[in-house]
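Q: with the input below, show me the fold.
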Amino acid sequence: MGKLDGRVVVITGASRGQGEQEARLFAAEGAKVVIADVLDGQGEALAKELGEDVARYVHLDVSQEADWQAAVTLAKEAFGKIDGLVNNAGILRFNELVNTPLEEFQQIIQVNQVGAFLGIRTLAPEIEAAGGGTIVNTASYTALTGMAYVGAYAATKHAILGLTRVAAMELAAKGIRVNAVCPGAVDTPMTNPAALDPASDPEESRAAVAELYKKLVPLGRIGTPEEIAKLALFLTGDDSSYITGQPFVIDGGWLAGVSII
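A: Predicted coordinates for the structure are as follows:
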């Protein structure tokens, strides 16, 4: 028996990183998963690997209403219902706030904040119709504090906590629980963009990032996507049945304070 037997969950940004590991873990725990992303090649390959009876891929730009409707149609045609959503898709840009172009700021809002809003608005009625379920929003360590050079990103993640709390209040009577995961540093392409640069040495870049967080994080290391997936699983399954409207920090102790060592 899996923890998600009988569940159908849409996971955004699921072609790689945290979303990929969430899709793998949820499928292993008995869920049918809709892998939604704009990285078509990777998403299609993952769905094929997991198997057509378990997973389907759909192209989804989370900032576009039409794409959300297409995802609903595919999910219901493939699996008959939707009773879970993981709003995982997001983008990160590093820039000093006063030098951040308006276009860049708005792009981050469209993906991170508007994307989460459209996911909630589009799928909540479907989840209610299925008899209730869960929504897990991906916020961030920066949703609860500040961090230099990620002003636009931090602003959207603060907003996601607000959306999470309001949605939890409004949807509780419909049988829908809404929570947020707040990861710190996680070993994914998003937190290490240099690893995607063909001119750079991916392993060298990854090692440099790991060394940085070894000093910053009390547990002495960067987190893994698999660890974030386990928290998303907890918030999607029955083990968290009396929890809603809450942010869950998973950061190796980073938010606890500043080390002088």
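
Q: okay, CA-based contacts and neighbour counts for the rest of this
A: OK.

Q: need the contact list for the residue lying closest to Pro225 once chain neighbours are set aside.
A: Excluding the flanking residues, the one nearest Pro225 by C-alpha to C-alpha, 6 or more residues apart in numbering is Gln18, at 4.6 Å. Applying C-alpha atoms under 8 Å, 6 or more residues apart in numbering, we find Gln18 in contact with Asn88, Thr188, Pro225, Glu226, Ile228, Ala229.

Q: element containing the closest residue to the fourth one other than its chain neighbours?
A: If you skip the residues right next to it in sequence, Glu226 has Gln21 as its closest partner in space, 5.6 Å away by C-alpha to C-alpha, 6+ apart. Taking DSSP states H and E as the criterion, Gln21 maps to helix 17-28.

Q: another one to check against the first:
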Amino acid sequence: MSRQSIFITGAAAGIGQAAARLFAAKGWFVGLYDVDEAGVQTLSRELGEDFTCAGKLDVTDPDAWEHALAEFAARAGRLDVLLNNAGILASGPLESIPLARQHLLIDVNIKGVLNGCYLALPYLQRTPRSRVINLCSASALYGQPSLAVYSATKFAVRGLTEALDLEWSEYGIRVMDVLPLFVATDMVTNMNANSFRKMGAKLTAQDVADTIFKAARYDSKIPKVHWTVGFQTRAFYSLSGAAPDLITRFINSRITGSH
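A: Down below sits the predicted model:
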């Protein structure tokens, strides 16, 4: 039996790189894909080119996805986990962020995940008990001011995850998402949001990678779709399901300094 394999987008840095290191250390074959081709090639050499493959991938480009998945499948022989990790962020008042940048958030964070799910399905169907893990965010629990479009994209990822987990259960494919709060990576550098200024980034990329690995190995008959990372996110997640919208809105307004 060939070793288990994972295809990771946004693998050159941050959470994607931490996940790549962890899965490689656990003996998985790891596909490293990113718009930063030099970064993933360097990581591939470090982790071992016999147990990794690496290449450039713009997740907004379906043709690039098809090429990357075919290349990966030829090397790995199977696709156990698709990790849709690639994402971008823009922060600040909605009107202060160029509209083109807002559209790019949608293209990368939503269409990139859709492209991956759609085009990876035939490979996932050929691998028993395969799964998709989508990087989501605690901002998908209640819309966040100064992160409005980013937050909206993560709501979309959450909805897509829930729908596909039900839809693809007939194929034996599980679809999950991981919801961290702010993570200490380059993505939050110079973030312009009151919630970040008040709460800071208490999670590390390794914290998120550890949760991703647990999701990849989860084997209970009881479905677990949403995976929170850290105490703060678990608390917000529990609150979002239990508290009325007015209370949730009030708590978020206090955290973000909005009214």
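
Q: map Gly253 of the first structure onto the second structure.
A: Residue correspondence, TM-score structural alignment: Gly253 of the first structure in this structure matches Gln232 in the second structure.

Q: I misspoke; the intended subject was Asn87 of the first structure.
A: By TM-score structural alignment, Asn87 of the first structure lines up with Asn84 in the second structure.

Q: what do we get in the second structure for Arg16 of the first structure?
A: Match for Arg16 of the first structure (TM-score structural alignment): Ala13.

Q: how near is that match to Leu114 of the second structure?
A: For Ala13 of the second structure, the distance to Leu114 of the second structure (C-alpha to C-alpha, to the nearest Å) stands at 22 Å.

Q: what do you get for Ala38 of the second structure?
A: Distance, Ala38 of the second structure to Leu114 of the second structure, by C-alpha to C-alpha: 25 Å.

Q: what do you get for Gly48 of the second structure?
A: Relative to Leu114 of the second structure, Gly48 of the second structure is positioned 30 Å away (C-alpha to C-alpha).

Q: do Trp65 of the second structure as well
A: 11 Å.

Q: which strand runs longest in the first structure?
A: Criterion DSSP state E: the longest strand present in the first structure is strand 176-183.

Q: Gly48 and Leu114 of the second structure: who's more crowded?
A: Shown here are Gly48 of the second structure and Leu114; by other C-alpha atoms under 10 Å, Leu114 has more neighbours (20 against 14).

Q: that one maps to what in the first structure?
A: Leu114 of the second structure maps onto Phe117 in the first structure, by TM-score structural alignment.

Q: now swap in Val183 of the second structure and tell me
A: When the first structure is aligned by TM-score structural alignment, Val183 of the second structure is paired with Val186.

Q: show me the contacts for the match of Gly253 of the first structure.
A: Leu181.

Q: for Arg7 of the first structure, same thing?
A: Gly30, Ala31, Lys32, Ile82, Asp83, Gly84.

Q: ok, it to Ala31 of the first structure distance?
A: Distance from Arg7 of the first structure to Ala31 of the first structure, counting by C-alpha to C-alpha: 5 Å.

Q: next: Ile260 of the first structure.
A: Distance from Ile260 of the first structure to Ala31 of the first structure, by C-alpha to C-alpha: 45 Å.

Q: neighbour count winner among these two?
A: Between Ile260 of the first structure and Ala31, counting by other C-alpha under 10 Å, Ala31 is the more crowded of the two (22 against 4).

Q: the more buried one maps to what in the second structure?
A: Using TM-score structural alignment, the equivalent of Ala31 of the first structure in the second structure is Trp28.

Q: roughly how far apart are that match and Ala68 of the second structure?
A: According to C-alpha to C-alpha, Trp28 of the second structure and Ala68 of the second structure sit 18 Å apart.

Q: excluding chain neighbours, give the residue nearest to Thr122 of the first structure in space.
A: Using C-alpha to C-alpha, 6+ apart, the closest residue to Thr122 of the first structure is Trp68 (6.9 Å).

Q: what segments of the stretch 1-150 of the second structure are strands?
A: Along the stretch 1-150 of the second structure, the stretches classed as strands by DSSP state E, counting those that start in this stretch are 5-9, 29-34, 52-56, 81-84, 131-135.

Q: what helices and strands are in contact with the third one?
A: Other helices and strands packing on strand 52-56 of the second structure, by 3 or more C-alpha pairs under 8 Å, 6 or more residues apart in numbering; DSSP states H and E, are strand 29-34, helix 37-47, helix 62-76.

Q: mean offset of it relative to the first structure (after superposition)
A: When the first structure is superposed, strand 52-56 of the second structure averages 1.0 Å from its matched positions, counting by mean C-alpha distance after the TM-score superposition for the first structure.

Q: so that strand aligns onto which residues of the first structure?
A: Mapping strand 52-56 of the second structure onto the first structure (TM-score structural alignment) gives residues 55-59.

Q: aligned counterpart of Leu141 of the second structure in the first structure, please.
A: Aligned by TM-score structural alignment, Leu141 of the second structure pairs with Leu144 of the first structure.

Q: typed the wrong thing, it's Asp165 of the second structure
A: So, by TM-score structural alignment, Asp165 of the second structure is matched to Ala168.

Q: likewise Ile212 of the second structure?
A: Residue pairing (TM-score structural alignment): Ile212 of the second structure is matched to Ala232 of the first structure.

Q: so which strand or helix has that match?
A: If you go by DSSP H and E, Ala232 of the first structure is part of helix 225-236.

Q: how far off centre is that helix?
A: On the basis of C-alpha atoms, centre = their mean, to the nearest Å, helix 225-236 of the first structure sits 10 Å off its chain's mean C-alpha point.
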